[in-house]
Every structure is written in C-alpha cells, then in structure tokens.
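Engineer: just to be clear, the model below is a prediction. Sequence and coordinates:
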Amino acid sequence: MIADELEARLRAAVAAAMPQAIAELTELVAIPSISWPAFDQAPMRASAEAIRALADQTGVFDDVAIRTARIPGTDEDGQPAVLGVRDAAGRRVLLYAHHDVQPVGDEAIWLTSPFVATERDGRLYGRGTADDKAGVLTHLTALKVVREVLGDDFGLGVSLFVEGEEEYGSRSFGQFLIDNRDALAADLIVVADSGNWDSDTPGLTVALRGNARFTLRVRTLTHALHSGMFGGAVPDAMLATIKLLNSLWDETGAVAVPGLRSRDGVVPEYDEQRLREETDLPTTSTPIGTGPILDRIWNRPSITVTGIDHATTAAASNTLSPEVTVVISARVAPGQDAVEAYQAIKAHLEAHAPFGAQLEFSEVDCGQGFEAQPGWATELGLEALEKGYGVAPVELGVGGSIPFISELAAEFPDAGILVTAVLDPQGSPHSPNESLHLATFEHAVLAEAILLASLATSA
C-alpha cells in the first residue's frame, strides 16, 4: 500500500476534484439514456459522446472511442459503449461502469424531476445518479487525481469500458469482450456497479446469485368451458397452475426444489428490523424462509412468479380456463451452474404437474453467478476501501444477479476482479427518487485513487 505522504496528497486532490465531479455527474444525469428499444435512442448516443469527451479530457488515454458489438444471433448491434485505452509497462487495470439507466416509471412519485440532478440533505437525486453514472465519474475522477499526483507517466496501463446496455440485459456484452479482447485484457478488473453496506461503510461484493428466468404455459383443456356446467369435474388451467406453483416452496416460503443448492458462506448480523426499514415491509407481513436473513438473500436460491397471462378482473367470466402462462424468475445460489438450476426446476415442475396438465417451457434465460477468489486483488481492494472510507469494509453477497461479471471472469480467468460500489441502501436504484450519498461518492473516489496509485507505484 502507498506511503502516508502520497496518501495525503491523494486525499487533498480528491477533495479539490469533487465539485467538478458532481458538476459532470449532473450533466450526465440530464441525458435520459434509457437503453430499452421502446424509448428514444438518441440520448444513448449523446450519453456515450459526453462520456467519451470526459474521458478524453482526463489526459490519461491514448485513445477513446465509441464502439458497438453485434448481438449474437441477430443482425443488430448493441448500444454504444465507450472504450478508452492507455498503454504502459507494468500492471494493467480495466475499469467498468455503465451509462444506461432504467425508465423512470411514474414521474408523479418523484419529488424532483428525474433528469435534473437535485441536491437535498447531502444526497443528489435523479435517475442514474447512483446506478451507474456515479460509477463512471468515480473512475474518471480517480484517474484524473492519480495523473495529477503521480504525473503523466504514472506507470499503469488502463482500459475504461463504459457499457451502454447493462439495464437491458447486456445483450452484446460477450461479443464486445471478444471483439476488444486485447484492449480489455488486464491484471485487475474493477466493476463499480454494486452496493455498500451503508452510507458510511464500504462493501466489497464477493458473491452474486445467478439467475434462471423462463416462461411456463400450463394447459389442461382444448378450449374454455362453462364453469357451472363442468366445474367440479373438469380441471381448469388456473387450478392446475396454483397447485403446481405451490409445490415450489415449503410452508415457510423457502424454495423446496430438489437439486437447487445453497452456498456455505458467513454473513454479518442483520436483523428483521433492518430488513423492515430497508424494504418498508408492512407490519402485517412476515419475512419468508428460515435462518439468518442475509443467508437467505445471499447464499440460497429463491423463486418468484413475476408475470401472468390470464383473464383480468374486469373481463372475468364464469369460465374454466384452458391455459395459463406465467413467467418464473429464479435466483441461483453462487457456485451453482444456472443451467443446472433451471433443469432442476423444470424437472420438479414436470414431476408435479397435476391432473395431467401439459407444460410448455420457453424463453429460457440463464445467467451465471459469481464468487470472488481470495488473493492479492481482494486484499488490495479491502485495504484501499478501508483507507478511502476510514472504516473497515464488509465482504458482501448480493441477492441480485450481474451475469456479465461471470463473463468477465470466464474471458479473463487470470485477472483479479473487484466489485465495488458507490450506491448505499437508501439510494433506491431502479425506483423513483434514486439518489447518491455525496459523502459516499467522495469516499469511493478516494478509495479507487488509492487503489490505482498502489498498483502504479508497485508495478
């Protein structure tokens, strides 16, 4: 790790750089870079252009370009990404973030305009403030600080990869890695797109659940029938679907599918009261599952029915339904292959189909989880985070899935991977009133500057 005198210089430089970093973040938030095709796509290009200009202005990179990659199996290119490359002897680091954002949803719920970054009580509100345009500015500001403190020739190769479709499934991500492998290859990969333990305590994500999502059609009849004439003797699809889906969980709400495994991992203290505070869980509702709460979220599988096609209440008639279609989203414990998990769920459903119901599986999408490997990268990351925040970091699992991290690990198996964060639990990513805790932002920039300076001076 770096000397005290160098650390002090980095601290001073980060403090001086933060007003400009917040101003640049404010400008990026003003661009509604929603990557979903249903929205105007011109802002996606504008966002990439803005980030390309900011990266170029750091003076760090030999080349900065906007690039796309073909979505496999289609004749369509993915969203624009920014790729910056700096060649140098010694170690090389790849810095990842994404510039696309989620749709805003019901704007009436927002307290301020979603694309006007607004500071209030130490937080900056707006879509993308935390997820993940703050990640982009963390990388760029840390690089500017390191260049300022160590000089132009700071002895570290750097690749910057700012993706443009993380919120829409990273459809061209794998192809982008293949197309630009030489430019992206690194000893250390830093992914600034996870969460911290709280606004004061940094988190280093060491485990992520995978996912297995699919559509299931349940059919029991050739056509609809009168529920009065045949109800009680003929099985309708909704009855079969309810009984079938109920078999996926035990009486506590925990997953009850043979073949789905759990990860053996240590979790920090986290009680039901904190769960209620962070989720606004009504007092009348009780948590599901058994055992430590974080173990349920980080290390065990979960299954959720996220969509259903059936008659609406307004259009309901006295009819036995011939078929029902549902979307099932499973989170897979770190360490279990997502395809294997899907096959276990499929086999379970086929074995429990009631009344001879016919099952049809389609639109299967599996993404692998992630488990960090202990070693020099993790040790260096934990040290840098502690210096940057002034608090010992927490090694986190995350219940959500970031499948592209497993793609990075597969494409660059010898690289250390650090999954860091600017987001805190109150940041409300993907929700109305998304926000960034500004003190956390500064700590994140300082921690990354210390990390980069450590790599540069030890190369």
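Structural biologist: Nice, thanks for sending it over.

Engineer: from here on, just use CA atoms for contacts and neighbour counts.
Structural biologist: OK.

Engineer: residues in contact with the closest residue to Asp337 other than its chain neighbours?
Structural biologist: Spatially, and ignoring its direct neighbours in sequence, Asp337 is nearest to Gln368 (6.4 Å; C-alpha to C-alpha, 6 or more residues apart in numbering). Neighbour list for Gln368: Arg209, Gly210, Asn211, Asp337, Ala338, Ser401, Pro403, Ser406 [criterion: C-alpha atoms under 8 Å, 6 or more residues apart in numbering].

Engineer: same thing but at 10 Å, please
Structural biologist: Residues near Gln368 by C-alpha atoms under 10 Å, 6 or more residues apart in numbering: 208-212, 331-339, 401-407.

Engineer: restricted to buried residues, select these in PyMOL.
Structural biologist: To isolate the buried members of the contacts of Gln368 in PyMOL, using 16 or more other C-alpha atoms under 10 Å:
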select buried, resi 208+209+210+211+212+331+332+333+334+335+336+337+338+339+401+402+403+404+405+406+407
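
Engineer: re the thing from before, for Ala207, see how far away the residue nearest to Asp337 is.
Structural biologist: Per C-alpha to C-alpha, to the nearest Å, Gln368 is found 11 Å from Ala207.

Engineer: what's the overlap in contacts for these two?
Structural biologist: In contact with both Gln368 and Ala207: Ala333, Pro334, Gly335, Ser401, using C-alpha under 10 Å, 6+ apart.

Engineer: for Gly210, see how far away the first one is.
Structural biologist: To tie it back to what came earlier, the one meant is Ala333. On the measure of C-alpha to C-alpha, Ala333 and Gly210 end up 6 Å apart.

Engineer: hey, what's in contact with both of the two?
Structural biologist: Pro301, Ala341, Gln368, Gly369, Phe370, Gly399.

Engineer: widest-spaced pair of those?
Structural biologist: Ala341 and Gly399 (15.8 Å; C-alpha to C-alpha).

Engineer: burial measure for the closest residue to Leu438 other than its chain neighbours, as a count.
Structural biologist: Spatial nearest neighbour of Leu438, chain neighbours left out: Arg123 (5.5 Å); criterion: C-alpha to C-alpha, 6+ apart. Residues lying near Arg123 (other C-alpha atoms under 10 Å) number 20.

Engineer: state the distance from the nearest residue to Thr138 once chain neighbours are set aside to Leu320.
Structural biologist: Leaving out its chain neighbours, the residue that sits closest to Thr138 by C-alpha to C-alpha, 6+ apart is Val445, at 5.0 Å. Separation of Val445 from Leu320 (C-alpha to C-alpha): 60 Å.

Engineer: between these two, which has more neighbouring residues?
Structural biologist: Higher neighbour count among Val445 and Leu320: Val445, with 31 against 23, using other C-alpha under 10 Å.

Engineer: got another, please set it beside the one above:
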Amino acid sequence: MSLSESDLRAAIQRELPGVRADLERLVRIPGIAFEGFDHSHVERSAEAVAELLRGCGLDTEIVRHGGQPAVIGRKAAPAGAPTVLLYAHHDVQPAGDPALWTSDPFEPVERDGRLYGRGAADDKAGVMAHVAALRAFGDQLPVGVVVFVEGEEEYGSDSLNTIIHEHLEELRSDVIVIADSGNWDIGRPALTTSLRGLVNMFAEVRVLKSAVHSGMFGGPVPDALITLVRLLATLHDDSGEVAVEGLVGREGASVDYPADRFRHEAGMLDGVEFIGKGTITDRIWTKPAIAVLGIDAPRTLEAANALQPSARAKISVRLAPGEDPASAFSAVSEHLKRNVPWGAALTIELESDGQPCVIDATGPAYDAARAAFRAAWDGTEPVDMGVGGSIPFIATFQELFPEAAILVTGVEDPYSSAHGPDESLHLGEFERVCVAEALLLKNVAETVTGN
C-alpha cells in the first residue's frame, strides 16, 4: 500500500530531529576541496554521507577519478516504476576570515530559527533533504533512486565528467533532482529554470623588467597598477553596462524583483547606485556580467616607493543563457587586447569555464514537482526563476540524459549567505523542502513512466 500525503508529512515530522542531528554532524566536518586545505576532511565527509545512504538501505560506494571522493547510492525501482537521481554535494566553500562570523563556522548554532554554519545551506542541507525523504518512505519507496553526492562542486567539479561517464549506466534515470539552488523567498518555493554560464580568466600587464624608484622614474614611466586599473575600467561603460562587444544578452525575465528587496538582500550601502540597464532580473539572469575578483599587488602596509613592474587580475564573466564559453572568452580577450594602454605587455589565461543552461520545465515531472511544492507550502504557487550563478554540469546531464526531466531545486533562501560569512539555513523552510521532496517522489511514481 502506498503512503498518503498525510503519512509522509507525519513521517517527515518523526524523522526531522534525527535529520537535523545528522546535518549538524556533517557541518562539523570542514570538507574543503580547494588546494591548500586538509583533504582528509573531504574523505571523512564522503564516509559520513556513505554511512547515511547505507542507513537508508541503498547499495552505496565511494568513487573518485582523479579528484575528491563522490558517493553513489542505489536502490532499484519497483517493476514499471521510474528511477529518480537525487544530486547534492558534500564539499563546502572555505570559511574565510573567522572574525567575520558571529560563531564558529564549523560548529552549527541555531539563532532565531536559522541554523548557522558553513555548508548548513550549501549544500549539506541538500544531502539531508534527500536522506529525509528516503527515511520517510522506509521500505515503501515507490520509485528507484540513485543518490549522487559530489565531493568537489565548490572547487569546479574537475573530475565530475569522468565520474559521470564511468558510471553512466548506474546514474541513468528518468528524473534528475539537483538540490543545489534555492527558493524565491521564505514562504515561496521555486523551480530554477535557467542559470548563467561562467568564464574565469586572468589578465596580467607588464611595463618594466623590475620595480624602479617612483621618484626617479615616476612621470614618464607608467606603473603596472595604474595600467591595469585603466584596462579593467574599459570592461564597463559609464552606466556600468558591460562594454565588451560580442557577448550574448537578452531581455525577457518575467518575474518582478523589487529593487528595494534586491538592495537589502545584496547588503548594498546607502547611496550606492545600481549599474547596468534593464530590469533587475534581466541583469542577474539573462545578461552578461563582469566582475574583478582579485588583484595581485603589494599590500599597502608593505608597499615601497616603487613603480610596480606587473599586476595581475582575476576576472569573472557570467554568461547569459545562449552564450558559448569559448566565444565569450575570445570576446573578452580581444577587448582587453584592443584596450591595453600605453603599449603594455598583456598576458591572458583561461582558468575555468562552464556552460549556461535553460530548462524547458514542462511535462509530468515538472507538474509533479509543482504539485509537491504547493502542498508543502500550503497552497503557495511556486515561481519559475533564473539564477545568476552557475551549475555548469547541468548541461552535461542534459547532453548525456536527454530523455530525463531535470528539476533544479534547493534549500537556500535570499538570506542564506551561501559562500559568505554566517551562512545559514532557515529551519522552517528546510522542513518544507523535506516534505516537498517526499511528495515529489510520490507524485513522480504516480505520473512518470519508467524506461
């Protein structure tokens, strides 16, 4: 006998204390895949996730192909039922300066209905939402499941394509749920239907063989920092609109995003103006954006009275849906070459890139998801939203599993501060996410045909 909606709600309520305790145990593991960090913690994190999946009755293995460990757990579908792939990642961003956190980033703390800690939202809560749904069903799971928990998403997913290709048949499914996005607002669920792509690159200017005295040579000789600043300034026009020819952009995002709400969520200071043109949603979902993420230069406390011979910047280009990363890298590179001032030597290097994506969110799996959201959020209609960030591997899933419906969901809200200090999870929303995922699996079993 299949479980009813009321059965699943009661089961989630029953399982939530244990789910939260396990989430807190995961948050305490500083599993950071970046270079320079102790990767034994990523190993511990993978082992902890594998233990959780085995506890749900899944046939589970830890896999790696040149990078950090991922976890794959499987449970076969009942006869004729569809299989659902549940994705999340167990690695986290570096915490940064501990002084910017109100509490220890790796010691979960509840304040005002939110659980604070690195990874509490992004994406260990995604892992535990999958676990909560599986625990709610117990031995009465109506679909087959493949739980795929990656171990280096925050560091660029370098080995992900290899893992997917090596385990292609194990991962093959009818519906793919990627729990690594967010909801429109507290109390308003969402399906993510578009994401921008990404090009990260370095630009270095060199004007001298070595540093020279700023008094003896300053005036006729340009310094590298001024040269770099002038070059970077050409990337935008006076209104802040991206000024690189050849980048794709479009209008058409239909969701209203009030400017005051966006200012508040971004933490903009009073008097700071928006840059660019178009609606807020156009500017963060369907148009390119360029930011300078860092500059290699002497620290002010250590700066000598000398003209610097070279300076290097890391540039991040977010790509609108429909853009090709190789074309975008070429366009920005050509722009920099045309605009480098004073004959300085310019070196450009690609660090990483990723495809944007658009999802056609129509069909029975999407109907099943929206119905689950409406039920979990007490009748609130979900939003189809874009995301300014990037999940490049979605394009890989689209290519390798063209018949599968891809649902991009998540646990974050506009106040989660993912990647920033005081990252947090709204515990009331997390409960709704868990209910929604359980109901989604029930609805998929009833409406989607297995292959």
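Structural biologist: Okay, I see it. Everything numeric in this text was worked out from a predicted model, so none of it was measured.

Engineer: quick one, what contacts the equivalent of the residue nearest to Thr138 of structure 1 over in structure 2?
Structural biologist: Aligned counterpart of Val445 of structure 1 in structure 2: Cys434 (TM-score structural alignment). Listed by C-alpha under 10 Å, 6+ apart, the contact set of Cys434 of structure 2 reads 8-9, 12-13, 16, 19, 125-126, 128-134, 136, 376, 411, 440.

Engineer: what about the longest helix in structure 2?
Structural biologist: Criterion DSSP state H: the longest helix present in structure 2 is helix 5-27.

Engineer: what comes up buried for that one?
Structural biologist: In helix 5-27 of structure 2, counting by 16+ other C-alpha under 10 Å, buried: 5, 8-9, 11-12, 15-16, 19-20, 22-24, 26-27.

Engineer: could you say what helices and strands it packs with?
Structural biologist: Counting contacts by 3 or more C-alpha pairs under 10 Å, 6 or more residues apart in numbering; DSSP states H and E, helix 5-27 of structure 2 is packed against helix 40-55, strand 114-116, helix 124-137, helix 364-376, helix 427-447.

Engineer: whereabouts in structure 1 does the third one align?
Structural biologist: I take that to be helix 124-137 of structure 2. The aligned range for helix 124-137 of structure 2 is 133-146, by TM-score structural alignment.

Engineer: that stretch vs structure 2, mean deviation?
Structural biologist: Stretch 133-146 of structure 1, aligned to structure 2 and superposed, deviates on average by 1.2 Å (mean C-alpha distance after the TM-score superposition for structure 1).

Engineer: what about the residue at the greatest distance from the centre of structure 1, distance to Asn318 of structure 1?
Structural biologist: Outermost residue of structure 1 with respect to the C-alpha centroid, by C-alpha atoms, centre = their mean, is Met229; its distance is 50.6 Å. The gap separating Met229 of structure 1 from Asn318 of structure 1 is 10 Å, by C-alpha to C-alpha.

Engineer: Ile242 of structure 1 now?
Structural biologist: On the measure of C-alpha to C-alpha, Ile242 of structure 1 and Asn318 of structure 1 end up 18 Å apart.

Engineer: now Asp179 of structure 1
Structural biologist: In terms of C-alpha to C-alpha, Asp179 of structure 1 sits 57 Å off from Asn318 of structure 1.

Engineer: for Asp236 of structure 1, same thing?
Structural biologist: With distances taken as C-alpha to C-alpha, Asp236 of structure 1 is found 12 Å from Asn318 of structure 1.

Engineer: what of Arg219 of structure 1?
Structural biologist: Distance of Arg219 of structure 1 to Asn318 of structure 1, given as C-alpha to C-alpha: 18 Å.

Engineer: which one of those two is surrounded by more residues?
Structural biologist: Using other C-alpha under 10 Å as the criterion, Arg219 of structure 1 and Asn318 rank with Arg219 on top: 23 against 12.

Engineer: nearest residue to that one other than its sequence neighbours?
Structural biologist: Glu323 (4.2 Å).

Engineer: so what corresponds to the one you found in structure 2?
Structural biologist: So, by TM-score structural alignment, Glu323 of structure 1 is matched to Ser310.

Engineer: ok, its match touching Val212?
Structural biologist: No: using C-alpha atoms under 10 Å as the test, Ser310 of structure 2 is too far from Val212 to be in contact (11.7 Å).

Engineer: neighbour count: those two, which is higher?
Structural biologist: More neighbours surround Ser310 than the other of Ser310 of structure 2 and Val212, with 23 against 18 (other C-alpha under 10 Å).

Engineer: who's in contact with the more buried one?
Structural biologist: 204-211, 223-225, 227-228, 296-297, 344-346.

Engineer: can you check Asp187 of structure 1 too?
Structural biologist: Asp187 of structure 1 neighbours (C-alpha under 10 Å, 6+ apart): 90-94, 157, 377, 412-417.

Engineer: buried among those residues? Make that a ChimeraX selection.
Structural biologist: To isolate the buried subset of those in ChimeraX, counting by 16+ other C-alpha under 10 Å, use the following:
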select :91,92,93,94,157,377,412,415,416,417
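
Engineer: could you dump the contacts of Asp187 of structure 1 into TSV and include distance to Leu455 of structure 1?
Structural biologist: TSV is the format used below for those (distance: C-alpha to C-alpha, whole Å):
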residue	distance to Leu455 of structure 1
Gly90	9
Arg91	7
Arg92	9
Val93	9
Leu94	12
Gly157	10
Ala377	10
Phe412	18
Pro413	19
Asp414	16
Ala415	14
Gly416	12
Ile417	14
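
Engineer: so who does Leu10 of structure 1 touch?
Structural biologist: With C-alpha under 10 Å, 6+ apart, Leu10 of structure 1 has these contacts: 4, 16, 142, 145-146, 148-150, 446-447, 449-450, 453.

Engineer: for it, give its distance to Leu25 of structure 1.
Structural biologist: With C-alpha to C-alpha as the criterion, Leu10 of structure 1 and Leu25 of structure 1 are 21 Å apart.

Engineer: mind listing what's buried along stretch 112-124 of structure 2?
Structural biologist: Within stretch 112-124 of structure 2, the residues that count as buried by 16+ other C-alpha under 10 Å are Arg114, Leu115, Tyr116, Gly117, Arg118, Gly119, Ala120, Ala121, Asp122, Asp123, Lys124.

Engineer: what's the answer for stretch 202-216 of structure 2, then?
Structural biologist: Those would be Phe202, Ala203, Glu204, Val205, Arg206, Val207, Leu208, Ala211, Val212, Ser214, for stretch 202-216 of structure 2 by 16+ other C-alpha under 10 Å.

Engineer: and for stretch 154-165 of structure 2?
Structural biologist: By neighbour count on 16+ other C-alpha under 10 Å, the buried set for stretch 154-165 of structure 2 is Glu154, Tyr155, Gly156, Ser157, Ser159, Leu160, Ile163, Ile164.

Engineer: many thanks, we can stop here.
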